[in-house]
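# pasting the structure only:
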């Protein structure tokens, strides 16, 4: 369907409920003597904004001007939230009745051990003040992040959103306990469970799961609420856009392992930003999936907590060259084992795949250090590489056993390994008896070098030689 024009001059306004999320992160090696529960030691508190606050922070981290419209209580949690948010974006808040909602997760080894919820604050009808009114009226685009705490049910807020939806793109991230979207919403972004519950609440009996069920529920919600685009997010499978076309559009997710908490907020923020820039629904959904994948790869909500605690920065979406570092930091924070290997990987073959599979089994992540084009030429001669570095990295990162790939330009990977500091450095058995120039760097930081067996008769040089012989 044709896209409506966008006003586009104002900021992205995020409207919704804010929560204070706190991760208590530590290590655990024993059980409590009086109950079969783990003892979490060396615990560190990592607070962050949750709900609409997370969505707004993610949008601001992408370099966009953002205003957050929400309800805040005048309590310790509310003041902490305001202080964290106002460092990165404008906050226009009205009164929240009751305590600020708080969610506390106790985590060890990359897993949640327990979660405690507190604070039952609600945004009740009443005056919102000129700051809130002006913020919504001046929006160039809107992301509604509903967490069922009353902001989207507030009469004044709904009235302002309803007046705006005809002129600017509105993305509505719904909640089963929240309010229905106002007329004119451009894109609805429920996850699978939310889509099922919302459709059931509307009287639709749609059974099943997976793409087929998601498509039927998305189409039903679009018809029921008069919304041109419904993107049902499918976790690691991406997002399915139902926009009235004969067949829905699937935006597949990039491979990303890790904590997915907050990925839905990241998806909605990415999609809202793309619509604000005048892009089509399919492009917006694709951009949202990319944001969510990179958010998970960078450590997701736990990574955000660490960044806010350690640096105070809102830079959450990693640049392409930062993925390896982010993976290593996430695994190391969780107490896992970092494995790395390296090479040219020119013309990826079965021998490479076998080595990477074996290497990944040695730890909790695998980072591949890839020789740059110039580095390959110095090692292999002027006719190499056959495949440029960007393509080699893309192929490697498409493998399920590779968590990240990073290019280095030096003659040896030692400078890169000085930064990554892997626990295990993997080489092929053909290096047995060879003095590795990077060995001292690996062992200086407590790492170990492991040689793995190779598949016989597989090598890029041999493949190229065979190809050249056949061509002649």
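Ah, there it is. Here the structure is a predicted model, which is why all the values come from computation and not from measurement.
# alpha carbons only for contacts and neighbour counts from here, please
Fine.
# what's whichever strand or helix holds residue 230 packed up against?
Using DSSP states H and E, residue 230 maps to strand 229-233. Applying 3 or more Cα pairs under 8 Å, 6 or more residues apart in numbering; DSSP states H and E, we find strand 229-233 packed against strand 187-188, helix 192-201, helix 210-225, strand 239-242.
# repeat that with 6 Å
Using 3 or more Cα pairs under 6 Å, 6 or more residues apart in numbering; DSSP states H and E as the contact test, the elements touching strand 229-233 are strand 187-188, strand 239-242.
# Would you mind giving those strands as CSV with distance to residue 50 and mean neighbour count added?
Formatted as CSV, the helices and strands packed on strand 229-233 follow (distance: least, Cα to Cα, whole Å; neighbours: other Cα atoms under 10 Å):
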stretch, distance to residue 50, mean neighbour count
strand 187-188, 20, 28
strand 239-242, 22, 28
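# Same list (the ones you listed) but as a markdown table, adding distance to residue 66.
Shown next, in a markdown table, are the helices and strands packed on strand 229-233 (distance: least, Cα to Cα, whole Å):
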| stretch | distance to residue 66 |
| --- | --- |
| strand 187-188 | 19 |
| strand 239-242 | 25 |
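# Any idea which of those gets closest to residue 285?
Set against residue 285 and scored by Cα to Cα, the helices and strands packed on strand 229-233 come closest in strand 239-242, at 7.1 Å.
# other SSEs contacting that closest one?
Secondary elements touching strand 239-242 (3+ Cα pairs under 6 Å, 6+ apart): strand 229-233, strand 249-251.
# take a look at this one as well, against the first:
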């Protein structure tokens, strides 16, 4: 589905670490930083999630030219980003976590900003969409009069889901659904006091339905789910599945994106809302927004241009026109298929490799191979490896009927690559237990699982290399 996301992008930064002592300067914990992870937030998170679902996504926003913007563009790989000229730096939210527990958040540049400019390309993306999500984070995007006019026109033809913000503009009339949380809804309705109940949500929703002149208002109520208010005035309670949640960040973005897609497919609002609530709960159960972040704690050396392009440095499809690895994974997953991935150096391809790859392909609907780059192999195996270049290794793998795509990564481990592919099954050859694999904890974040296949003795690249050395 062609989905356009309109709104404000943020840079979310997670600083993760441990704390085992107090500072001598003050009675505060000392955090030993393990990693720093960055991801696109706000409208960028909505666009990222929809792109991972396999949709054709355009993001209408404003992106600055500072350091934060470079991280944002990297995180938004796979999304068509259409930008006006921003009048403020990249807003950044930095969360510090000890284990899974957040201890503090720093906000930089997150105050309301003047409305950015708009281009004809941005308006065309709104006009051509099959569904639209407005992710307003109070940074001026929804104040632009041309964008508001385009959204009002689009609302006559396609579903527009508007996720509002207290500092943002009011929704244009005629949108399909507005999705405030109960606090935002009661504040907008000028209801006094704190009341997170469903009854309070329904009352605020009825008031806002008339005020905003939308077709429906879906007031989210946290772990209780949501309340849908339509023209009838009745509040339909939509319960959420009971899950354990460490961090609710991103639930509203997941819900708004899913809701727009379901409405675009023709589902009635109550059905679409119920499914969107389920999607948001499933997203949180798999780690929420923090599971999407890229590890950026290790800076690149020498200014390699590939370092700004994300962990995937080369993409190969098996046939001309076949989607490369990341896009293939999204497409298969969007159709309900099972994505299988495996990884390694595959230097001097041998029968053991072929058997492992064939067994892996039988487990799902596509097999994507994560291949160490030449530099990665050299760091792992020594200066005389690889024997076969990256391009030739990829070509040989793609010649096997069981391999659908190859993704080359430049790091020492495939974790960043896996975080983009998010396979349902990660396969490795060997005689160890699946939960002993170093990637096991990462794959579990999105509900995937690790599988090992038998190791074939007397078949190895090192053995082949030694044999070749004797006859050369």
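Received it, and whenever you're ready, just let me know what you need. Please read these numbers as outputs of a predicted model, since none were measured by experiment.
# before we move on, the earlier item: for residue 330 of the first structure, find the nearest of the helices and strands packed on strand 239-242 of the first structure.
strand 229-233 (24.0 Å).
# what range in the second structure matches the closest one?
Aligned using TM-score structural alignment, strand 229-233 of the first structure spans residues 216-220 in the second structure.
# Other residues contacting the matching stretch?
Counting contacts by Cα atoms under 6 Å, 6 or more residues apart in numbering, the residues outside stretch 216-220 of the second structure that touch it are 177-182, 205, 209, 226-230.
# after superposition, how close is that stretch to the first structure?
Once fitted to the first structure, stretch 216-220 of the second structure is off its aligned match by 0.8 Å on average (mean Cα distance after the TM-score superposition for the first structure).
# sorry, back to before: what is the nearest of the contacts of stretch 216-220 of the second structure to residue 167 of the second structure?
residue 180 (12.6 Å).
# Could you report the neighbour count for that closest one?
Residues near residue 180 of the second structure, counting by other Cα atoms under 10 Å, number 26.
# That one maps to what in the first structure?
Using TM-score structural alignment, residue 180 of the second structure pairs with residue 190 in the first structure.
# Give me the distance between the residue nearest to residue 310 of the second structure when sequence neighbours are not counted and residue 106 of the second structure.
Counting by Cα to Cα, 6 or more residues apart in numbering, residue 74 is the residue found nearest to residue 310 of the second structure once chain neighbours are left out, at 5.7 Å. The spacing between residue 74 of the second structure and residue 106 of the second structure, counted by Cα to Cα, to the nearest Å, is 22 Å.
# what does residue 68 of the second structure give?
14 Å.
# Look at those two and report which has more neighbours.
residue 68 (20 against 10).
# returning to what we had before: nearest to residue 407 of the first structure, of the helices and strands packed on strand 239-242 of the first structure?
Nearest to residue 407 of the first structure, of all those, is strand 249-251, at 27.5 Å by Cα to Cα.
# contacts for that closest one?
By Cα under 6 Å, 6+ apart, strand 249-251 of the first structure touches 238, 239, 240, 241, 286.
# and that strand, which stretch of the second structure?
Under TM-score structural alignment, the alignment places strand 249-251 of the first structure onto residues 236-238 of the second structure.
# Mean deviation, the matching stretch versus the first structure?
After superposition onto the first structure, stretch 236-238 of the second structure sits on average 1.8 Å from its aligned residues (mean Cα distance after the TM-score superposition for the first structure).
# now swap in stretch 40-52 of the second structure and tell me
Counting by mean Cα distance after the TM-score superposition for the first structure, stretch 40-52 of the second structure comes out at 0.8 Å.
# In the first structure, which residues correspond to that stretch?
With TM-score structural alignment as the criterion, stretch 40-52 of the second structure aligns to 49-61.
# any idea how far the matching stretch is from the chain center?
From the chain centre to the centre of stretch 49-61 of the first structure is a distance of 12 Å (Cα atoms, centre = their mean, to the nearest Å).
# can you check stretch 370-378 of the second structure too?
The answer for stretch 370-378 of the second structure is 25 Å, by Cα atoms, centre = their mean.
# And that stretch, end to end?
16 Å.
# and the angle for the longest helix anywhere in the second structure with strand 226-230?
When the second structure is scanned for its longest helix (criterion: DSSP state H), the result is helix 269-285. Taking axes from the mean of the first three to the mean of the last three Cα atoms, to 10 degrees, one finds helix 269-285 of the second structure and strand 226-230 inclined to each other by 160 degrees.
# if you compare the helices and strands packed on strand 239-242 of the first structure, which one is most tucked away?
strand 229-233 (a mean of 30; mean count of other Cα atoms under 10 Å).
# With adjacent residues omitted, what lies nearest to the residue most central in space within the first structure?
When Cα atoms, centre = their mean is applied to the first structure, the residue found nearest the centroid is residue 295 (2.0 Å). Leaving aside its sequence neighbours, residue 295 of the first structure sits nearest to residue 317 (Cα to Cα, 6+ apart; 5.9 Å).
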